[in-house]
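have a look at this prediction, sequence included:
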Amino acid sequence: MRGWYTLAALLIPTALSAQIMPPEDWSHLQDLHLSIVPRTAEEAARIAAVTAPPTDFSAPRAFEENGGGAATVRARAMADAFSLPSANLSFEEELQFRVGNGLFRRVWVSAPASTLASDGLGPLFNARSCQRCHLKDGRGHPPEGPDDSAVSMFLRVSIPVTEAETPDLEALETYIAGTHHTAPDPVYGAQLQDFSLPGHAPEYRLSVRYEPLELRLSGGEVASLRQPVYEAADLGYGPLAEGAMLSPRVAPQMIGLGLLEAIPTADILAYADPEDADGDGISGRPNVVWSAEFGAPMLGRFGLKAGEATVRAQSAAAFAGDMGMSTPLHPEGWGECTAAQTLCREQVDGGDPEHGGLEIDQTGLDLVAFYSRNLAVPARRNVDDPQVLHGREVFYQTGCAACHRANYVTHRLQDGGAQSFQLIWPYSDLLLHDMGEGLADHRPEGRATGREWRTPPLWGIGLTQTVSGHSYFLHDGRARSLLEAVLWHGGEAESQRDAVITMAPEDRAALIAFLESL
């Protein structure tokens, strides 16, 4: 299936479309994780043509149905719709995917254990496996009642750093201009864990209650929203530090991550507009993060605030924070235990001398990363339905595509691979945007403020109910439908939200039908 189509067969070369020139120098940011074949001028012209916004809404665009390019798989009405390998993997690569899937699904146990390949969990953790947070490789959800656990949701925590406590930033190689300086809680670290091994207290219990909000829409419709209020209840190690900032996080869906990783950094930065130079009210900003993996600053792409640069780094951070497992990027056997949690740090870990004293060695981490990169994007449904086509027009006319940028062409990679030179449709610019006070967590992360979030990709969003058994959206699952998710938009997206509130009901219904087709 590789080479299923080529860009040369798409549209004739045209002049490059006008793009915003960022005022900040980002020329030092490179795609260090990829072996790239540079684009020719002819390729760049063809790419500009096929990624230009549509002008005709009477029919689907060429290849629009295949959101993941040649890696796209047929959409299936089953819970495993997000768990399929990229369609253009070789036989050997599909075997590698299956082995990675085994590690992703593995239920880890405490050390020491007779199953040396599966021990090392904790001592503090949020889940016993990757799959238990990313259920069926889909979205997690908030607790649905007092007896429901928060296994696919947790609270991040940090405290502000005063000017007197700020180190000599100019002397730090990891200093990134514009970073908001915070520190982990001195006792609880950067993430609260609600499970623990015997003999250790869990750090907390996630408590959430909702305050109802009603919003009147055009045509006499009324939307019932819910405003969440979170609490870190039953703290196991004393109170949080003064000024502690909490941020709820629901596990996101996993599809298409390798394709997002293969988008050229320059293509993402070309749409950054921190000062709103074009006056459209949209001020997308990149989150630039320090990569311990490559020893250099890189563009953040992954995580709800774009706090990680690569799929491997995101996977390693999840092993450490969610399960207390050591990897080459986070070699501490105690995971997230702080120096104040002495009993936790003294617990025997599952480090294997044959694997460098790690619980997940480089081979294991690479297998999980390969699996995560190659979870396939399902094909869109109903792309030629008249209501869906009208909804796509509403999507563009309302300005939704200013942040949810439809398509890209990935890098041509020297070693080929499933992500090489694909026309993809993620509907995200992967940039940070101020989403208003309603969605603010008031907790900075890197360069992201407490009101900013990365634009989430929309591909596959219409299959959420099928895969995950629920329809909860946004970073904390507060929205119970796609319409509720839209109505929570504020800040830079306030005018788009207001347009949805006041538009004709049939236009609003068409917009939702378009989103459900993605």
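Cool, the structure landed.

for the rest of this, base every contact and every neighbour count on C-alpha atoms.
Fine.

those helices in this structure, which residues are they?
Assigned by DSSP state H, the chain shows helices spanning 41-50, 91-105, 130-133, 257-261, 265-269, 311-323, 342-346, 362-373, 386-398, 464-468, 482-487, 494-502, 505-517.

which elements pack onto the last one?
Put plainly, it is helix 505-517. Judged by 3 or more CA pairs under 8 Å, 6 or more residues apart in numbering; DSSP states H and E, helix 505-517 is in contact with helix 386-398, helix 482-487.

apply 6 Å and report the result again.
helix 386-398 (3 or more CA pairs under 6 Å, 6 or more residues apart in numbering; DSSP states H and E).

what sits closest to residue 248 if chain neighbours are left out?
residue 155 (4.5 Å; CA to CA, 6 or more residues apart in numbering).

next up, the contacts around that neighbour.
By CA atoms under 6 Å, 6 or more residues apart in numbering, the contact list for residue 155 reads 192, 247, 248.

again, but for residue 131
Residues counted as contacts of residue 131 (CA under 6 Å, 6+ apart) are residue 105.

measure it to residue 208 for me?
Separation of residue 131 from residue 208 (CA to CA, to the nearest Å): 23 Å.

likewise residue 134?
20 Å.

more crowded one of the two?
residue 134 (23 against 19; other CA atoms under 10 Å).

tell me the contacts of the more buried one?
Residues counted as contacts of residue 134 (CA under 6 Å, 6+ apart) are 140, 251.

below is structure B, check it against A:
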Amino acid sequence: MLAGARWRRGARVTGRRFLSAAGVGALAFVAGLATTIAADKGGRDDLSADDAARVAAVIRPTTDFSTAERFEARSAGAGTHMKRVTRMAFSQPLANLSRKDETEFRFGNGLFEKLWVSSPSSTRASDGLGPLFNARSCQSCHVRDGRGRPPEAPGASAVSMFLRLSVPPETDADRKALATKAVLSVPEPTYGGQLQESAVTGLAAEGQLHVDYTEETVVLAGGDTVRLRRPHYRVTNLGYGPMHPKVQLSPRVAPQMVGLGLIEQIHEADILRLADPMDADGDGISGKASMVRDHDGTLVLGRFGWKASMPSVLEQSAHAFSGDIGISNPLMPDAFGDCTARQPDCRGMPTGEQANLGATEAPDPVLAMVVHYSENVAVPARRDVGDAAVLRGKKAFYGAGCASCHTPKFVTRRDAPNPAHRFQLIWPYSDFLLHDMGEGLADRRPVGDASGRDWRTPPLWGIGLTKTVSGHTYFLHDGRARTLLEAILWHGGEAEASRDAVVDLPPSARADLLKFLGSL
């Protein structure tokens, strides 16, 4: 429980005092917590007492904003990509991969970019697309391994954004499945768990997502104004009849791919220690863990996805193959993907399963190679960590309480399976917990432990290169924010005090804060 590192609801930070008494108390508490980790290893079964002491010293939050911290530029430790920044900055292998692992990374990248085709096909090893799908390849959503975007014009395809679908539980069986976490949500009876905007030849697509916006103005200290756009979602051209009257819709843009394997190797105890689900200290922050079942049925910590609904890169990749592309794999063996029993035409289409290649459309080692690639995409080095404005912005970031949820650093497991991931000091800027982000960002669609107002704290590493890699600056789960400042201003709920602190900053300090974020 990271109690002292939280901001009390209603707190303010003025331009004259970036690090308030509450902020100082927060840093003191986390420093004490680091000492506790050294004393009892904090639940980390991978550390010796000496290791625990080293970790405690390294993760101790800084109180010195006059200079960059040691190793701060290396966001992913020894694996940080130090090459010149280009639009391919998110597509490089971890710098400390073995030669063998780097070769396998290249093979995995080829499969990540592979375009799947419908069955039957002369390509044989590439057929199995759909029958309903959102994209033909992993790269179609994660362009250059960056973040997706909402459709920019009415009627435009939402290739790198999709719509999650579910309904409230209506039967005892539904309620039991949710209670036991056999499922995290109840799919829409006809359209399944995700709207599929594309279909193979001869089959109707499920429909088309449309986004309309209304705008509202926020006035900042110093007189600056920002126009926020509030999205409104609707689905047209439904191909299989009306949806359930209580359908819950939740848009999601594809996240960036960097550092996933390192995130997976953050010890579970280090994340759980930050949680305070009942807000026991009364500070208005109640980060909670998302506990989910893995493919073996074991209850484990979810840390991937906008609602932390996936426990591993393997699970995330397998579900994306099935739900986004319609490709069956060893974890998700249904060759018809998200086609439901109410879509008989879909389930009657040819599949890409071929007995001589394996039991699924993406048999081993296809899934394993894509997972290997996804686990080892490097995080680029920070830029300008010692710049005076960046350091002032970092101080403002801490002073506004942003570091309470966007936890700057962790040390990965000593016993990680891949040596490249072991005992690395990483700077993801996330606690990987669920937080109530207020009514403005609510999708009103519960998923497992996440309520309709909860979102996982997204990692911030690499965020300053979004324009360079992805060609846009759309942020948040649905891309509504067109700038980092807009993204901050949408924060509510547990982050309301931090948002208000940023609003209250004088323009020069706010510019410094944004420059710090741009350096990540």
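Perfect, I can see it now. This structure is a prediction, so every number in the text was calculated from the model and none was measured.

quick one: TM-score?
The TM-score (TM-score structural alignment, normalised by the length of the first structure) is 0.91; 486 aligned residues with a CA RMSD of 1.9 Å.

just to revisit the earlier point, which of the helices of the first structure sits closest to residue 20 of the first structure?
Proximity to residue 20 of the first structure, assessed across the helices of the first structure by CA to CA, is greatest for helix 265-269 (8.9 Å).

any idea what residue 316 of the second structure aligns with in the first structure?
Under the alignment by TM-score structural alignment, residue 316 of the second structure pairs with residue 314 in the first structure.

that match: neighbour count?
17.

separation between the closest residue to it other than its chain neighbours and residue 455 of the first structure?
The shortest distance from residue 314 of the first structure to any non-neighbouring residue, by CA to CA, 6+ apart, is to residue 308 (5.8 Å). Distance, residue 308 of the first structure to residue 455 of the first structure, by CA to CA: 14 Å.

could you do residue 152 of the first structure as well?
20 Å.

then residue 127 of the first structure?
26 Å.

hmm, back to that, to residue 242 of the first structure, which of the helices of the first structure lies closest?
Per CA to CA, nearest to residue 242 of the first structure of the helices of the first structure: helix 342-346, 21.5 Å.

corresponding residues in the second structure for the closest one?
Against the second structure, helix 342-346 of the first structure falls on residues 344-348 (TM-score structural alignment).

now do stretch 212-230 of the first structure
Stretch 212-230 of the first structure corresponds to residues 215-233 in the second structure, going by TM-score structural alignment.

kindly check the end-to-end length of that stretch for me.
Stretch 215-233 of the second structure has an end-to-end distance of 15 Å (CA to CA).

quick one: what's aligned to residue 421 of the second structure in the first structure?
So residue 421 of the second structure corresponds to residue 419, using TM-score structural alignment.

shouldn't that match be in contact with residue 259?
Yes: counting by CA atoms under 6 Å, residue 259 is a contact partner of residue 419 of the first structure at 5.4 Å.

compute the number of surrounding residues for residue 276 of the first structure.
What residue 276 of the first structure shows, counting by other CA under 10 Å, is a neighbour count of 14.

that one maps to what in the second structure?
So residue 276 of the first structure corresponds to residue 279, using TM-score structural alignment.

now its match. Nearest residue, chain neighbours left out?
Closest residue to residue 279 of the second structure apart from its sequence neighbours, by CA to CA, 6+ apart: residue 286 at 4.7 Å.

now do the contacts for the one you found.
276, 277, 279.

residue 211 of the second structure versus the second one, what's the distance?
The spacing between residue 277 of the second structure and residue 211 of the second structure, counted by CA to CA, is 34 Å.

related to what we said a few turns ago, the residue nearest to residue 248 of the first structure maps to what in the second structure?
Checking with TM-score structural alignment, residue 155 of the first structure has residue 163 as its match.

what does residue 47 of the first structure give?
Using TM-score structural alignment, residue 47 of the first structure pairs with residue 55 in the second structure.
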